[in-house]
Each structure stands twice: as C-alpha cells, then as structure tokens.
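>>> the amino acid sequence is not available; the structure is as follows:
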C-alpha cells in the first residue's frame, strides 16, 4: 500500500518555512524582501523564480503530458498600512492596506519602513488612548481618523519626525506575534496567506526529493497584491485552470475547522468551477484528508481576480482553515500539511475535472 500523501511531506521543513515567511514584513506593494527570500529558497530546491513586471513570481514545472498548463496561486503580501500624514505632535496618521477592522490592530507594535532603508518601531493607538485622561476612551470609535502611530523615538513635532526620514507614503508593517506550539497550533498575524505559501513550498520540496513529475505542466504564481484585489489579475495565457491556495474562513454557519482543508464552492465573485471543485472533493476523500466545503460571501481570491481580469480559465479555491482572519489568526500544522497533500494529489492527477 502506498504511503499516505501527508506522510510523504516534510512537516519540519514546512514549519521552518512558515516561521521564516511570517518573520519577513510584506504588506501589499512592499514585498521585495520576501520575494528575495522566496527566490533563494526555490533556487536551493532547484527551481527558478521568474519575476513579472508587477512583482509577482512564477515557477514553471514541466509535466508528463504536453498541451495542458495548470496554475497554482498563493500570495506573499499581507495586511499593513502606509503613512498618510505626520501630525503636528509628531504622531503618524495612517491609511490601511487591505481590509481589516481597526480594533484588530489597536495596541499592536509596528515597524515604519522609510524609503532610504531605515526602520523605526512604533505602536498603533487610539487618539484617546487612556481611560485616565479621556472619559469617552472606551466608546471612542475605532476608525482610521481616530487612530495614530506613536513612534518610539524622541519626537514632539512634525519636524522632529521628518528629521528621522519618515515621510508620507512610507510602509508600515505589523508585528506578527508568531507562536508555533509543540502541539501543532500556529497563531500569528498573516497566516493569510503565508500558511498557504508554506504548503506550496512543501509541495515543491516533496517533488524535488521524490523526483516526481506532475501529470501536467504546473505554473506556480506567488502574488504580491492579493490583499488589495489584483494579485493574479493577469496570469500567463497558457494557463487553462487556476487553483488559488488561500486561507479558509471559520465562523458563523461555516463548517471548516483549523485542522481542515477548506474547499470554497462560492465567494463574493460567484461560484467556482463545478468540475474542478468536485474533483478536489474527490481527491480529498480518496486521500482521507479532513476537509470542508464552504461558501464565503465576504471573500475574494487570486482566482477571482484572474476571472475579473478576463482570464478564460476554470478556477477553484482551497486552503487551510484559519480562525479570526484579518485579526489574531490561528491554524494548525495539520491543516497546512494536508493542504500540501491535496496539492500533491491535484498535480499528480491525470484526469480532467
């Protein structure tokens, strides 16, 4: 009997890559460092990462059968912010990058990245940060205009902050607070979508180690603008089906857990391809991988971006279940490893559908 696919994967390798990815700041549009890391790791595995003009990366893996090219997309970019203005008292007003609720970042540590390469630490606070000072601090609405960043430098004026080299348009990244526990739980910001990127790297490591060749040519897309809606809006023209690997949401009437592979049947852009989705379900059943099929009405992916961008493709979506998405997220290594196992089954599958 063949060894189960999830046992063929190097769990320690996936865990190590996940931890490294989470430690590299990469808000949408500021992904140079993480793409450099990714390129170096892929080269070490024997794969070449080709950069697109917008900053995405593509790895091509020739398949056994010519004539069909499948795409697998995951995104390295995360939520973050940008300096909107410098206040007269030296504090920073920010503008968000990506869609998150302001209360999820209140009190968070951050880095301000200047365009000349300097970094400064700071903290995200309400403009009424102390209940000892402001009687309405508890009720003060957490929205962009009522939030600010306190810089951990001696600044008392706009001029003081400008002397540090901080300017409008500088990127701001959040402290990820990554904890990978011995029992398999992973809690961190930015598991959306670095957990999926780690799963894709696990797929590549297994292919390299086993010497296996995919059934069809595979083009892996690592996108850098997914959180702002256009990550994989343009994909290579020879791709006929695109599988987005992105986190699965948890809560309300959804059935996925943090240990499941989530297969999304429909999101805010409409239903995903019926045959592709059905085949993913069949493969998950065949490999005895815990999975759930769900519908995400407030969600979009790289696959939906490709469809909106005019791609004449079939598209589907799967990924590890992640709790508290766009907040203090949590998943389990089982979900990440099983996502990689389902990707192996998918790229080895010679059947259509």
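Yep, it's here. Predicted model, so just to flag it, every value in this text is computed and none were measured.
>>> please make it C-alpha for all contacts and neighbour counts, starting now.
Fine.
>>> check which helix or strand the residue nearest to residue 343 when sequence neighbours are not counted maps to.
With CA to CA, 6 or more residues apart in numbering as the criterion, residue 343 has its nearest non-adjacent residue at 6.9 Å, and that residue is residue 203. For residue 203, the element it lies in under DSSP states H and E is helix 191-210.
>>> and that helix, which residues are buried?
191-207 (16 or more other CA atoms under 10 Å).
>>> helices and strands around the strand ranked longest in the chain, which ones?
When the chain is parsed with DSSP state E, its longest strand is strand 65-75. Applying 3 or more CA pairs under 8 Å, 6 or more residues apart in numbering; DSSP states H and E, one finds that strand 65-75 contacts helix 191-210, strand 216-223, strand 239-245, helix 302-308.
>>> run through who's touching the following helix or strand past the last one.
Put plainly, it is helix 302-308. Next in sequence after helix 302-308, counting helices and strands by DSSP H and E, comes strand 314-322. With contact meaning CA atoms under 8 Å, 6 or more residues apart in numbering, strand 314-322 is reached by 191-192, 195-196, 240-250, 256-265, 272-273, 276-277, 301, 303-304, 307, 329-331, 335-336, 338-339.
>>> putting a second one here so we can go through both:
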C-alpha cells in the first residue's frame, strides 16, 4: 500500500476513538430484520429516529422520511455531512397470474439469480403474507435438466404465496394487488470469527457505522469541528438518495456504503476502502486525500479502489445541483447485491475514520460560501515527483 502522506498535520492527527462494537452489531442486527425496500421504509425510519432520540441527537425528517440529524460543531466554518441509506433492494408485484402466483419486478438493480429460492414477506393493503420466489421451472422431477437451462431473468421467476391460491380469483379474494411490496428475508448470520453474512448489509451496515460513531463521540464528550449533518436517505437504491435532504450550507459530504470485493477490485472485507471514482466520475481530489491522510496518520488499514458499475448518495446529491465536495468510504462486501458478506473489522475501521473526520480541520475555509474569489482556491499536484524526470525533460525539450 502506497503511503504518500507519511507525515500528517498535527491539526488532523489524533488517536482513533473507542468504538462500542457490541452496540454497533446489536443495532445492525435489529435494523437488518426491519423490512425496508425502497418505497417501504417508514418502519426503519421510526427505528432510527428512536435511536437518535435515545442518543440525544436532534433530527428532522423530509416529507418522505429521509433523516437529517445535527451534530453541533465546536466552532464556525463550512458545514459538513455524512450519509448512508436505509432503503434496500426488494421487489413489487407486477401481475396476478392465472396459476395463483405473482409476477414480480425488482426494486433496485439486482439479479433474479439471487431472488430464486428467497423467502419473502408480501405487504398487501389488508395485511402481510409469507412466500417464496421460485423459477418458473422449479421441480427437477417435472422439468429434468430444464431447471438448469432456463434463463436468469425476472420474467422467469414468480412468487409462490403461502395461502390457498391456485387461480387469479383466489389472489384477488385474499387481497393481493399489483404494486404490493415484497421484502426479501435478510437471513443474517454473524459468526464468532467476525464475518457478517446477510442480505441488505448494503447499506444498513453503513447506517450502523454512523450511529456507532455518533455514540462514540457522545461517550467521549467530543464535538465535531464544525456543524455536521448526519443523513440517512431512503431511496438510494433507485438513484434518488441524497438529492433532497441537503441544504446549501454543506460544503463537503462523505458517503458510507459498500465496496465491491471481486476479481479486479482492490476492496477488502477488512479495513477501509476509499473509492477514488465510480460510474458517476471521480470523487473530490482534496476530500478523498484528506481521508487517506487520516487513515495513514492513525494506522487505519485502507485500500483505494474504483468502481465501474456503481453509484451512491454522492452522485444523486451532485446531480440535484448541490455544489459540494464528495467522497466515498466503504466496507468491503463480497457478493454485493446478493447474499453479502463483510467483516466486523471493516465496520470498526469505518467508525474510527468517521470520528477522526468529524474532529479534523475543515478543508478550505473559503468553502463556507458557494462562490468566492480565486484567492484561497486550492491547487492539485502537477509537478513530477521524480526530480530526475524533470531534468530529462529539460534536456529533451530544447532539441
């Protein structure tokens, strides 16, 4: 791992704060069990709101339920934000089928391969039912090798409801309708070795990290350097995310979400993954390097990575017209948007980095205003790091 910031400034260097890991994991377990596919997030919002009240953190909600909690800063300066999202992947009923089963469309972007065999809850206007998502050809005794050759696609799966429903009339009688939400069981398993296996770690693990960081700050009697807004969005999986919970006073925002552990990626299930760019483009040069500096000054293991087929709350914030510096820090997740796995060390490291960031100096005082003069505007490194290469260039150019 490269270490370009071996000597961090004293203004941002301090020992990582103690994170109550047991509290963080208990909160995560309870949050994961609350169904919250995008569009059906009210219960998760109430759960997080009650925890913020217990921690003594003031907050307010948008009309649809995104949470903006406020940590008052120790001094003046440009405001900051950290953000994670409460909503998860899921599905919705598209059609009541003649065979008494339900056709589905996905909520968020995920493969029907990971839906096959999933146990679920379907929320109707009259109440909830249990069911299973199955491929259309689910029985090897009937379809033989065709169970292995049918295409993987949402048009090739259906919901089998745990009720006497064998015709479309049965479904109507039971109260099923197009548009009913389907929440997929998370099936969490937290092992003694620290591995966390579950659906919906994206991004409920990020929410748990932010809550644990706030608790650590409160337990230590610390305040962030400047006013900081802790944001919990409710529509990230459909691309809306942080588009409507920000306000103009925020100059920089750090997103916490999952990093993809896969061949060709640098993300790991331990330590911190700092994303340099995703499908929406590069993250802010200066804010990203500040987070790297904090990791190196405080011996927090990290990796840099870039994601090709990925976007986060940062993208939706910028696309909504917010002019702010953004960065993305991640817990590495294997099998993202499937049956996911990470390690508790990644969550602990992220919570430690979050506390360090909250207590670090603001990047640029001039960012307190959306517009300003050239004076005080930063520069990016532009000269060669190797003096010898400059000498070669100087020799070649005159010729």
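Sure, I can see it. Owing to the predicted nature of the structure, the values given are computational and were not obtained by experimental measurement.
>>> tm score of chain vs chain?
For these two chains in superposition, a TM-score of 0.97 is obtained (TM-score structural alignment, normalised by the length of the first structure); 350 aligned residues with a CA RMSD of 1.3 Å.
>>> most centrally placed residue in the second structure?
residue 257 (2.7 Å; CA atoms, centre = their mean).
>>> does that residue touch residue 87 like I think?
No - the pair residue 257 of the second structure and residue 87 does not pass the contact test of CA atoms under 8 Å, sitting 12.0 Å apart.
>>> what do these two both touch?
By CA under 8 Å, 6+ apart, the residues touching both residue 257 of the second structure and residue 87 are residue 203.
>>> what about residue 124 of the first structure, distance to residue 108 of the first structure?
5 Å (CA to CA, to the nearest Å).
>>> neighbours of the aligned partner of residue 68 of the second structure in the first structure, how many?
Counting by TM-score structural alignment, residue 68 of the second structure corresponds to residue 58 in the first structure. Neighbourhood size, residue 58 of the first structure [other CA atoms under 10 Å]: 23.
>>> need the contact list for residue 49 of the second structure.
Here residue 49 of the second structure is in contact with 59, 67 (CA under 8 Å, 6+ apart).
>>> again, only using 10 Å
43, 55, 57-61, 67-69 (CA atoms under 10 Å, 6 or more residues apart in numbering).
>>> and for residue 61 of the first structure?
Residue 61 of the first structure sits in contact with 47-48, 69, 204, 207, 213-214, 216-220, where contact means CA under 10 Å, 6+ apart.
>>> residues contacting the counterpart of residue 185 of the second structure in the first structure?
In the first structure, residue 185 of the second structure lines up with residue 175, judged by TM-score structural alignment. Residues near residue 175 of the first structure by CA under 10 Å, 6+ apart: 22-25, 80, 105, 108-111, 121-123, 188-190.
>>> residue 10 of the first structure: which of the residues you listed is nearest?
Closest approach between the contacts of residue 175 of the first structure and residue 10 of the first structure, by CA to CA: residue 22, at 18.6 Å.
>>> quick revisit: any quick PyMOL command for the buried ones out of the contacts of residue 175 of the first structure?
The PyMOL command for the buried members of the contacts of residue 175 of the first structure (criterion: 16+ other CA under 10 Å) is given here:
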select buried, resi 22+24+25+80+105+108+109+110+111+121+122+123+188+189+190
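>>> okay, and which of the contacts of residue 175 of the first structure map to helices?
Using DSSP state H, residue 22 are the members of those that sit in helices.
>>> if we can go back for a sec, how far out from the middle of the chain is the longest strand of the first structure?
Centroid separation for strand 65-75 of the first structure versus its chain: 19 Å, with CA atoms, centre = their mean, to the nearest Å.
>>> buried sites along that strand?
69-75.
>>> what segments of the stretch 101-250 of the second structure are strands?
Counting by DSSP state E, counting those that start in this stretch, the stretch 101-250 of the second structure has these strands, from start to end: 102-107, 119-123, 128-135, 157-161, 181-184, 189-190, 195-198, 228-233, 250-261.
>>> please read the previous query as pertaining to the stretch 251-353 of the first structure.
Per DSSP E, counting those that start in this stretch, the stretch 251-353 of the first structure carries strands over the ranges 261-267, 270-271, 291-295, 314-322, 329-332.
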